[in-house]
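J.: Have a look; sequence and predicted model below, questions after that.
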Amino acid sequence: MEFSIKASAPEKLKTGALVVPVFSDGALGAQGLAIDAATAGQLSRLVARDLEEKSGTLLALPELPGVAAERVLVVSLGKRDEFADKAVRSALAAVGKWLAGSRATSAALCATDFVAGARDLPWTLRTAAQALFDATYQYEAPYGKKDGKSQSKRLAKVEMLLVGKSDNATKAALAQGAAIASGMALTRDLGNLPANYCTPTHLADTAKKLGKQYKLKVEVFDRAGIEKIGMGSFLSVSRGSHEAPRFIVLHYNGGKAKEAPVVLVGKGVTFDSGGISIKPGEGMDEMKYDMCGAASVLGTFKAISELALPINVIGLIPATENLPSGTATKPGDVVTSLSGQTIEVLNTDAEGRLILCDALTYAERFKPAAVIDIATLTGACIIALGHHPSGLFSNDDTFARELQDLGQDCGDRAWHMPLWDDYQEQLKSNFADMANIGGRPAGSVTAACFLSRFTGNYKWAHLDIAGTAWKSGAEKGATGRPVPLLTSYLIARAGR
C-alpha cells in the first residue's frame, strides 16, 4: 500500500473513498466543514439523520453531489469529551476494515480532522498509516484456491489530506507508520503459515531474503554449527523432530562502526506439541504461533531497513520444532547450556526458555547496549494480563519504564512485571544448577527469572507475548505485535 501527503481541498479530490471524521454531536472539523459547504449542507443533514454516535460507526455516501470522490465515508469519533487515543484507533480500524471489503482502490483521509486532544499531527499520521495498513491486511495462502478477489480491486493508495503544507516531521511520521505496518504484515504472514510450511528452514530462508533485499549480513547455523557453538540447551529441544534446527543471526549496520548494537532475540519454535510433556489436543493447532517472537524480529528488521535507521541492531533467532519421539528429551534429563550452567528439564513443554537462554548467552559477544527477547513464553502471562498488554520484565527499571511508555504511545502496550529474587527460589534443583520450571505460582515470573540467569552482563528486557501475538476464535490469526513497540524503541534510540 502506498501512502502520501497532500494539501488539497477535500471536496475537489478525485479518489475512491474520502474519509471524513465527525463527533457524535454532528460537529465537523475544518475539512469536514469544507465538504459540507460543497454539498450545500447535505453532508451534515445525512450525518444527523443516519450516523450512530458510537466511535467507529460508519456511514457510506456514494456519489455525494458537490464532491469529486466516488464515495464519502463518514466515521464517528464518539463524544467530544471522551475523544482520546482509543477513539482515534477504533475509528481508523473501522475505516480500514470497510475499505478492505469495498471496491475502492484509492482513499483519502481528512487527517487534520483526526488530530486527538493532546496528540499532534505527526502522531496522527503515524497511527493512521499503521492502523489502515494493518486493518486491510489479508493473508495470502501459498497453496490451494484463492479467494477470487483480484489484487487490482484492493486498496493500493491512501492520501493523507492536510490543511496546509507538510513538513519533515509529518513526512517522517507517515514513513514510520507505513514501515511499522509493513513489518507487521511480514510478521503476520509468517505466524499464519501452517507449521508444515513455516519450518526453521523457512525462517532462515526468510532472513536470507531480507538480507538480499536490504543488504543485511545474515548467518545461518545448521545442527552441526549449533553443536560447535555449544548450545546444548537449544539442541535438547530439537532432538525429537526430523526438521533440522537453525540458529539465525542478522546484522543491521546502520550506525557507526564501533557503536554498541541493540540485540533482539526471538523465540522460533515453529511448532510446539509440548514434546514428551505433550499438550492437550484441543487448540494445539495454534502452537504454530509459537514462533511469533522470531517473526517479530524479522518484521522489525524489515521496518528499520525501510526507514534506514542510523543504528546497529543484531537479531538472534533460535528456530526448532518441539515434538515427541524416541530421541526426544525426557522429563528429568539434565542439559548443559552455552553458559555452562546445567538445567534439569522437569517439563519439556517449558522449551522456549531452553532455546532462548543459549541465544541470550550468545548475545554477550556483541557487547550490546541493550538486549530484548521476545517470546510466546507462558500461558501464565495470559492469566495475569489477558490479551491487552504484553508482559514486560527487565533487570533495569529505567529501561522497562522507557519501553512501557513507548508502548502506551504507539498502542502496543506492555506492563512491567516483578522480577524479584524471591521468585528465584522456585527454580531450585537437586540435580542441576536450576530447573526449567518453578511450579504453578507466578509461572510467567519464574520463566523470566530463569532467563535472567543468562543476562547478568548487559541491560535486558523480556517481552512475554503469549497473550498478544495472535487471536483465537473468529478472528484467529497473528497480530504482528510487538513490531510497533520494538520499532518505536529503535526509532527513539536512533534519534528519529
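T.: Cool, got the structure. Numbering: from 1, shown residues only.

J.: C-alpha from now on. contacts and neighbour counts both.
T.: Fine.

J.: end-to-end on stretch 388-402?
T.: Its first and final residues considered, stretch 388-402 spans 18 Å by CA to CA, to the nearest Å.

J.: An error on my part: the question was meant for stretch 415-423.
T.: 18 Å.

J.: ok, and here's another one to check against it:
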Amino acid sequence: MNFEIQKRALSRVIRDDLDALIVFWPSQPDATSTEKDPISTLVQQAVQKGDFELKTGSVLSTYGQAGTKARHVIVACTGENKATQIRIAATAAWAALKSAKVKHLGVYAHGQWSANSLQSAAAALADASYIYTTTLSKPSYRSLKQITFSASEVNAAHKTALAQAQALSAGVELAKEWANRPANHATPTMLAQAAQAIAKGAAFKCEVLGPKEVAKLGMGSFMAVARGAAEPLRFIVMRYNGASSTQAPVVLVGKGITFDTGGISMKPAAEMDEMKYDMSGAASVLGVFKALGELKPEINVVGLIPATENMPDGLAVKPGDVVTSMSGQTIEILNTDAEGRLVLCDALTYAERFKPQAVIDIATLTGACVIALGGVRSGLFTSDDELAQQLQQAGDNAGDLCWRMPMDDEYAEGLKTRFADVANVAGRQAGSVTAAKFLQRFAKKYPWAHLDIAGTAWRSGAAKGATGRPVALLMHYLLSKASTPARAPRRR
C-alpha cells in the first residue's frame, strides 16, 4: 500500500478521482477558514441540526454527495487533533467504509496537523484495513492500494513522517503476519526462512544456527526448552549495517517460542490456541528489519531470535531440573512454563560479542504484566534511566505506549534457591518484575531494557489477532539513534 501527501484545498480534493474520501474535522474548526465546498456546508448544517456531534470519533457518512467525485465521503471528528484522537477518528472512519470496495482513498486534514498526527492517521488506517489471508482457502484480500493525504499546509516534516509511516506499516504488517500464523505455518525453520528472505541486500546479513551450533556455544538453557519439541530449534542472527563498522550496534532480542504448551507444567486447554502468539517478540524483530530495509537509516542493528516450541515430550525438561546457561550460571527450572526467560538469557549472553550500545529484549513473557497493565501499555523494565527515557519517548511519539516498572534489588530475593545459582521463577507476587530481574542477571555488560508485550502483542475475543506491537516503538527509538535522517522508501 502506498502513501502520498499533497498541499491542496478541500474544494480541489472533492474533484479528485477517488473511491472514497475521509475528511478529518476538529472539534473547533478554524473560524477564519474561507473554504466553500459541499462537504463543509454539509457538516455545518449537520452540526446545527444536532445530527453530527463534534466529539472525537463521531462520523458523518454520505454516498453520492452532490459536488464530490468520490462515491463515499466520511467526515470524522478528530477532537483537538491530538495523535491519539486522530487514531480513534481514523479507525471509526474506516469502520464506516470497510464493506466498500475502496482502492484509492483520499484523506483531507482540516486544520493544522503535526507530522506526528499525520503519521498516526496513516498507521491507524493501515492497521484497520489489514486482512489476514495466509491460511484461508478463499481469502478476501485487502482492496485498498493507495492513500492520498491532502492538507491546506504541508511541509517537509509531514513528508518525512509519511515516508516513515509507510515503512512502519510494512514492518508492522509483517510482524502481524507471522504472529497470526498458526504454529504449523510458523515453525522455527519457517521463521528462519522468513528472516533470510528479509535480510537481503548489501546492508544485511543473516546467519541461522541449528542444534549442533547452539550446543557448541553452550546454550544449555535454550536447549533445555527445546528438548521436548520434534521441531528443531533455530537461533537466528540478523544484521543490518547502515552505519560505519566502528559504530556499536543496537541489539534486539525477540522471544521466538513458536508454540507454548507450557511443557510439563502444562497450560489449561482453554485459549491455548493463542499460544501461537508466544513468538510475537520474534515477529517484532522481523518487522523492524523489514522497516529498516525500507528506510535504510544510518545505524547498525543486530536481531537475535532464539526459536523453538515448548512441548511436553518424554524428553522434555522437568520441574526441578538444573541446567547450565551459556553464561555458566546454573538455573533450577521450577516451572517449565516460564520458558521464555530461559531462551532469552542465552541470547542475552550471546549479545555480548557485539559490544552493543544497547540491548532490548522483546517478549510475551508474563501473564502478570497483563494483569498490571492490560492491553494499553507494554511493560518497560530497565535500571538505565537514559535508556528508559528514550524508549518511553519513542513509544509516546509512535503511539505505541509503554510504562516503566520497578527494578528494585529486593524483587530478586524470590529467585534464590539452594540447588542452583538462580531459580527461573519466584512467587506469584510481582511476577513480571521477578521475570525481569532474572533476565537482568544475564545483561550486566551493556545498557539493557526488557519489553514485556504479553498484554499488547495480540487481542483476544471477536477481534482476535496480532497487533504488530512494538515495531513502531522500536523503529522510533532506532531512528532517533540514527546518524542521519532515514531516506524515503521506494513506492511499490
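T.: Perfect, I can see it now. Keep in mind that this is a model prediction, so the values were computed, not measured.

J.: and the spatially closest residue to residue 28 of the first structure that is not a sequence neighbour, how many neighbours?
T.: Computed as CA to CA, 6 or more residues apart in numbering, the closest residue to residue 28 of the first structure that is not its neighbour in sequence is residue 22, at 5.1 Å. Residue 22 of the first structure: 24 surrounding residues under other CA atoms under 10 Å.

J.: so what corresponds to residue 110 of the first structure in the second structure?
T.: Using TM-score structural alignment as the criterion, residue 110 of the first structure maps onto residue 108 of the second structure.

J.: so which helix or strand takes in its match?
T.: Taking DSSP states H and E as the definition, residue 108 of the second structure sits inside strand 104-109.

J.: Same question for residue 47 of the second structure.
T.: Element membership for residue 47 of the second structure (DSSP H and E) is helix 38-48.

J.: what number of residues lie near the match of residue 110 of the first structure?
T.: When neighbours are defined as other CA under 10 Å, residue 108 of the second structure has 24 of them.

J.: again with residue 200 of the second structure
T.: With other CA under 10 Å as criterion, residue 200 of the second structure counts 13.

J.: what residue of the first structure takes the place of it?
T.: Matched by TM-score structural alignment, residue 200 of the second structure corresponds to residue 212 in the first structure.

J.: Confirm that that match sits in a helix.
T.: Yes - judged by DSSP: H, G, I helix; E, B strand; the rest coil, residue 212 of the first structure forms part of a helix.

J.: what sits against it?
T.: The contact partners of residue 212 of the first structure, taken as CA atoms under 8 Å, 6 or more residues apart in numbering, number zero.

J.: buried set for the helix holding residue 47 of the second structure?
T.: Burial within helix 38-48 of the second structure, assessed by neighbour count using 16 or more other CA atoms under 10 Å, is assigned to 39-40, 42-43.

J.: And for stretch 219-226 of the first structure?
T.: Within stretch 219-226 of the first structure, the residues that count as buried by 16+ other CA under 10 Å are 220-222, 226.

J.: Specify, as a residue range, where stretch 301-312 of the second structure falls in the first structure.
T.: Under TM-score structural alignment, the match for stretch 301-312 of the second structure is residues 313-324.

J.: Could you do stretch 360-374 of the second structure as well?
T.: Here stretch 360-374 of the second structure aligns to the first structure at residues 372-386, judged by TM-score structural alignment.

J.: which residues are in contact with stretch 433-442 of the second structure?
T.: The contact list for stretch 433-442 of the second structure, computed with CA under 8 Å, 6+ apart, reads 327, 341, 344-346, 348-349, 365-366, 381, 405-407, 409, 411-412, 414-415, 422, 424-426, 448, 450.

J.: Show me those residues that map onto strands.
T.: Those of the contacts of stretch 433-442 of the second structure mapping onto strands are 381, 422, 448, 450, per DSSP state E.

J.: Among those residues, which one lies nearest to residue 193 of the second structure?
T.: Set against residue 193 of the second structure, the nearest of these by CA to CA is residue 450 (26.0 Å).

J.: Can you tell me what the closest one aligns to in the first structure?
T.: In the first structure, residue 450 of the second structure lines up with residue 462, judged by TM-score structural alignment.

J.: Its match against residue 377, yeah?
T.: No - counting by CA atoms under 8 Å, residue 462 of the first structure stays clear of residue 377, with 9.9 Å between them.

J.: Look up the closest residue to the aligned partner of residue 14 of the second structure in the first structure, ignoring the ones flanking it.
T.: Aligned by TM-score structural alignment, residue 14 of the second structure pairs with residue 11 of the first structure. Closest residue to residue 11 of the first structure apart from its sequence neighbours, by CA to CA, 6+ apart: residue 67 at 4.7 Å.

J.: Based on its surroundings, how many neighbours for that neighbour?
T.: Using other CA under 10 Å, residue 67 of the first structure has 20 neighbouring residues.

J.: Could you find the counterpart of it in the second structure?
T.: The equivalent of residue 67 of the first structure in the second structure is residue 68 (alignment by TM-score structural alignment).

J.: Run the chain-centre distance for the longest strand belonging to the second structure.
T.: Across the second structure, the longest stretch assigned as strand under DSSP E is strand 300-310. Computed by CA atoms, centre = their mean, to the nearest Å, the chain-centroid distance of strand 300-310 of the second structure equals 15 Å.

J.: Mean deviation, it versus the first structure?
T.: Mean deviation of strand 300-310 of the second structure relative to the first structure after superposition (mean CA distance after the TM-score superposition for the first structure): 0.1 Å.

J.: Just list the residues touching the residue nearest to residue 11 of the first structure, thanks.
T.: Taking CA under 8 Å, 6+ apart as the test, what residue 67 of the first structure contacts is 11-13, 35, 38-39.

J.: Wait, a strand at it?
T.: No - checked against three-state DSSP, residue 67 of the first structure lies outside a strand; its state is coil.

J.: Quick check: which element contains residue 238 of the second structure?
T.: Using DSSP H and E, residue 238 of the second structure maps to strand 234-241.

J.: what do you get for residue 11 of the second structure?
T.: Taking DSSP H and E as the definition, residue 11 of the second structure sits inside helix 10-13.

J.: list the buried ones in that helix?
T.: Buried-residue list, helix 10-13 of the second structure, by 16+ other CA under 10 Å: 10-11, 13.

J.: Translate residue 137 of the second structure into the numbering of the first structure.
T.: Match for residue 137 of the second structure (TM-score structural alignment): residue 144.

J.: Which of the three states applies to that match?
T.: Following three-state DSSP, residue 144 of the first structure is assigned to coil.

J.: Now do the alignment partner in the first structure of residue 215 of the second structure against residue 294 of the first structure, distance only.
T.: Matched to the first structure by TM-score structural alignment, residue 215 of the second structure sits across from residue 227. For residue 227 of the first structure, the distance to residue 294 of the first structure equals 21 Å [CA to CA].
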